[in-house]
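In: this one's structure only:
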């Protein structure tokens, strides 16, 4: 750190100029990078995915795409086959080359009373996060026209239809970042009470835009998922501000003690800068572990996750010190807050926790364990129909009536089967318990002679019972020599592919993180304790997420949504990767300050109180900024993104308050001298090491 400090002090204007150029290039590259992002959630090599690819190639639609459903009739009069034909003709004109099935083709698409029917439509998808957007934009007015011509309601519904709004302008990474930035600006203003609040925002902007520039190059080498633009922008905002906040706070402390700006930079870099470096490496390692997951879109999240902390650290350790040297004293106006980083509130918390260490540790641990208990009931899958059918509109009502006397709730996500002999398969499938129906129109035949057969469950395919029946359908079909695709089968393969190798990935993360923290803290006990607390913290985050979304406690109040009934298959590993790294950030901030105070001659108890008092406000402010960023992310209408944002937002708050504010310092105080055991201590370690 000493060498880097000297370089930045001597070449401050060159450093600022370089970052200005990088930021400008990043602003140019960001829109180009987002244009090249992909929307593929594929699993190359997995049987369901490969079957879905073959279905899409042979028929132009379907596979891992859910069908659009047109519910025809109001239950007052029987529907003749001519009505089915009229609807099919109109649909074919509105959505050319779509794959269509009606109750005239397959009676299983007719309600039990014969007065309501369903037309199953697989439009040709486009490369977008809304693959059916063009088709839905054409089908909705077509349905209104049919309603007028036939004198009976025709309602467009289905999973994609309920998630799609023509006038929806949300979901922009720039918009979500701007919303998070506004929240961050408010928090930083309260923390600093001066124009120094601008410094972390400038660092965040530089690191985010520069990361987008690298991402643009990365899209030329590999597929990068559209999901990363949101994670890059909002995680980048939080991480960069975290690091800048720590350094600026330490710089203010040193200048408040009479140090010159240059001396303050050197001191801040040798203390807070060292914490930032190790924190960034730890976050990068945890996120880079996603690269080992054998799923391309998860790997792209890992690549981006590796870049975010590296660029944030680079900007914090070069651009920020240079700006503090050039503008720091000017931006310290109007001195609304003391330069002493100690908080009276957090000093009181620290004293209480140290005095009642065992009580504090037990109460905090019990609270976290209680929060974590729902995670044992975690069920991986897609959101249920009830969850996506929020509100009281006609499309929401239409998808809900599929259950009961309807064809079956599983019609919203059928199992798709490729076979060259449907006549041997259909009777067996129709006899299975829990099957809602089968559709196999004669025109669903490919050029090479294969047929596609749709089978759906009576219960929602994303419910526990529906998923079990879908798995049985797959077993029977594969046993008869057919190939099975569709959403249920691909989700099943995703779970086995990703979580089957999760154990080795977790072991690798734990080992590397332990080594890094041990080297940073010169202790064996502190890293072990930090990893244990991270496990407890993650368990609490998962538990609360499951309790809210899967259990349905507060989804209507907070999000105007029905409970999902499951947590989307990719979300837990994403929550783990991001929360593990971000939580370790706060642990390093706290433990580094405690160790610094202990190395200065304080007892473990005194060092713990000082550490909590001097980092408590910083950690809670940083966590609040991230919390606000994730709240802005939750405004994206997609249920999956809302679930992810919920887990990240609540996980950050739980970790920064209960874990780092109470449990971590209580355990440090309880362990006493054991915290500092380091078997390799042969010489005195200085800040320059």
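Out: Looks like it came in fine. These numbers were taken from a predicted model, which means no experiment stands behind them.

In: CA atoms for contacts and neighbours, from now on please.
Out: Noted.

In: from residue 404, how far out is residue 467?
Out: To residue 404, residue 467 is 18 Å away according to C-alpha to C-alpha, to the nearest Å.

In: between these two, which is the more surrounded one?
Out: A direct count of neighbours by other C-alpha atoms under 10 Å for residue 467 and residue 404 places residue 467 higher, at 21 against 13.

In: what's the spacing between the more buried one and residue 99?
Out: As judged by C-alpha to C-alpha, residue 467 and residue 99 stand 25 Å apart.

In: got it, and residue 344?
Out: The value you get for residue 344 to residue 99, if C-alpha to C-alpha is used, is 67 Å.

In: ok, the two, which is more surrounded?
Out: For residue 344 versus residue 99, neighbours defined as other C-alpha under 10 Å are more numerous around residue 99 (21 against 13).

In: next up, the contacts around the more buried one.
Out: 59, 61-62, 121-123, 444 (C-alpha atoms under 8 Å, 6 or more residues apart in numbering).

In: in strands, which of those residues appear?
Out: 121-122 (DSSP state E).

In: next up, a structure to set beside the first:
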């Protein structure tokens, strides 16, 4: 039925498709700014409840901003002028609009906030608010005010939100670069495949339709829920990939039917009925697989599902409706060049490969299995982890900051785990901190009763009131 409709009204279909493409382009042009810089958080999780309790009861939370302070001219962070500058920097940061709390080596006296060579120290801060506010409003202002040389110290800006602010900027820049590289490359490959400009441009156009259509759909989705900025990259990569892939299915079937001598309308109908069914089944399978991502409570993963399903929808529509209409108008201009018909199919490389496989199916299957196992062998030792600054290329300032922290600091206090006990009596703080410090993998626990390691108290608390309010307490576990 679809094939018959396409062959009856190809010009109307293409005119409507062009209009739809232009309207989608208007929506797609605004999508990047509407996408969110969301965090890797699950709404309603225990960690978010603990963070909310920290903010409400104690006026602090997990640090999401870090300043690496380096003494200039080879000095030490314990030098009088450097210490005074560091303390003043901590106070200035705490007083900045949007900053909820700030602490440092100079305010807390925590030795682990000082590098082992004494040249660096950390100032940590908590900036409340969602990721868009912190990364879009507060961090650029803090970078402008604090980054750079300030008297005897040099300051670099880091923290989890700064890392992923830079990652998001990198993703947006990569999106534009990828468009510049991918489209001409895919166009050239399609010309090599078809040896004709018409079908190459039409197939590439289906990929573009999928990308622009997906971005437009994402723009609509952002009106109702949060969508990650990385969804745009999924739209580009999958849109070009699926759009071109599905286009190749339909176009090759159309060319085969022309080579068999069918008239153009009949060739289009057969291509839609045969290859179109394959495209629909493939699209349904991919969409169903991506829908599984909705099971996970992370907006980041849900965004991939929105983008992926939208890509499938637009690619399927493009390959089964728009492309056949274009082939109907191209007609024999989309056919193989003379001399590349039946003879080529019966003597070409893929004909010889398939013939050899059918002659020895067991040997061929075993060889393919060995190759697949070899390719998959490295996955046996894969070590999954959360993304951090190391996803950025070397040379990025925030990557350099954390390279310094990993190399020069005994522990990474910026990534400390906060344990919140909203109704813990003061008398139980020390025993609880000691018990926490005995857990495997724990280097130190900071609390109102002091710092603990290996079950023993190793230092007094510089500011006991910071960790307790008389009705409850919280602990920083490093």
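Out: On my side now, so go ahead. Bear in mind that the values here come from a model prediction, so they are computed numbers and not experimental data.

In: what about the counterpart of residue 126 of structure 2 in structure 1, neighbour count?
Out: Taking TM-score structural alignment, residue 126 of structure 2 has residue 122 as its aligned residue in structure 1. As a burial measure, residue 122 of structure 1 scores 23 neighbours (other C-alpha under 10 Å).

In: residue 38 of structure 2 now?
Out: 22.

In: for residue 399 of structure 2, see how far away it is.
Out: With distances taken as C-alpha to C-alpha, residue 38 of structure 2 is found 20 Å from residue 399 of structure 2.

In: quick check, residue 97 of structure 2 in a helix?
Out: No - counting by DSSP: H, G, I helix; E, B strand; the rest coil, residue 97 of structure 2 is not part of a helix but coil.

In: where along the stretch 401-550 of structure 1 do the strands fall?
Out: Taking DSSP state E, counting those that start in this stretch as the criterion, the stretch 401-550 of structure 1 contains strands spanning 415-419, 435-439, 451-457, 483-486.

In: let me have those in JSON lines, adding mean neighbour count as columns.
Out: Listed next are the strands of the stretch 401-550 of structure 1 as JSON lines, based on neighbours: other C-alpha atoms under 10 Å:
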{"stretch": "strand 415-419", "mean neighbour count": "26"}
{"stretch": "strand 435-439", "mean neighbour count": "23"}
{"stretch": "strand 451-457", "mean neighbour count": "26"}
{"stretch": "strand 483-486", "mean neighbour count": "26"}
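
In: as TSV, these with distance to residue 149 of structure 1 would be great.
Out: Formatted as TSV, those follow (distance: least, C-alpha to C-alpha, whole Å):
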stretch	distance to residue 149 of structure 1
strand 415-419	33
strand 435-439	27
strand 451-457	30
strand 483-486	34
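
In: these: which one's closest to residue 511 of structure 1?
Out: strand 483-486 (37.9 Å; C-alpha to C-alpha).

In: just checking, what packs against that closest one?
Out: On a contact count with 3 or more C-alpha pairs under 8 Å, 6 or more residues apart in numbering; DSSP states H and E, strand 483-486 of structure 1 meets helix 47-59, strand 415-419, helix 464-479.

In: go again using 10 Å as the cut-off
Out: Counting contacts by 3 or more C-alpha pairs under 10 Å, 6 or more residues apart in numbering; DSSP states H and E, strand 483-486 of structure 1 packs against helix 47-59, strand 415-419, strand 451-457, helix 464-479.

In: just give me the match in structure 1 for residue 269 of structure 2.
Out: Per TM-score structural alignment, residue 269 of structure 2 is aligned with residue 266.

In: can you pull out the strands in the stretch 51-200 of structure 1?
Out: Under DSSP E, counting those that start in this stretch, the stretch 51-200 of structure 1 gives strands at 68-72, 99-101, 117-122, 154-157.

In: which one of those lies nearest to residue 130 of structure 1?
Out: strand 68-72 (12.7 Å).

In: now that closest one: buried residues?
Out: For strand 68-72 of structure 1, the buried set under the neighbour-count rule, 16 or more other C-alpha atoms under 10 Å, comprises 68-72.

In: from these, which single one is nearest residue 505 of structure 1?
Out: The shortest gap between residue 505 of structure 1 and any of these belongs to residue 68, at 38.1 Å (C-alpha to C-alpha).

In: alignment lookup: that closest one to structure 2.
Out: When structure 2 is aligned by TM-score structural alignment, residue 68 of structure 1 is paired with residue 66.

In: my guess is that match meets residue 122, correct?
Out: Yes - counting by C-alpha atoms under 10 Å, residue 66 of structure 2 touches residue 122, with 6.7 Å between them.

In: what sits in contact with each of those two?
Out: 103-104, 155-156, 158, 413-414 (C-alpha atoms under 10 Å, 6 or more residues apart in numbering).

In: residue nearest the centroid of structure 2?
Out: For structure 2, residue 230 is the residue whose C-alpha lies nearest the centre (C-alpha atoms, centre = their mean; 4.6 Å).

In: OK, contacts around the equivalent of it over in structure 1?
Out: Aligned counterpart of residue 230 of structure 2 in structure 1: residue 227 (TM-score structural alignment). Neighbouring residues of residue 227 of structure 1 by C-alpha under 10 Å, 6+ apart: 37-39, 129, 173, 297-298, 300-301, 641.

In: distance-wise, check the aligned partner of residue 18 of structure 2 in structure 1 relative to residue 399 of structure 1.
Out: In structure 1, the residue paired with residue 18 of structure 2 is residue 20, using TM-score structural alignment. Using C-alpha to C-alpha, residue 20 of structure 1 is found at 52 Å from residue 399 of structure 1.

In: more neighbours: those two, which one.
Out: residue 399 (27 against 15).

In: and that one, what's its match in structure 2?
Out: Looking across to structure 2 (by TM-score structural alignment), residue 399 of structure 1 lines up with residue 402.

In: what sits closest to that match if chain neighbours are left out?
Out: Excluding the flanking residues, the one nearest residue 402 of structure 2 by C-alpha to C-alpha, 6 or more residues apart in numbering is residue 389, at 7.2 Å.
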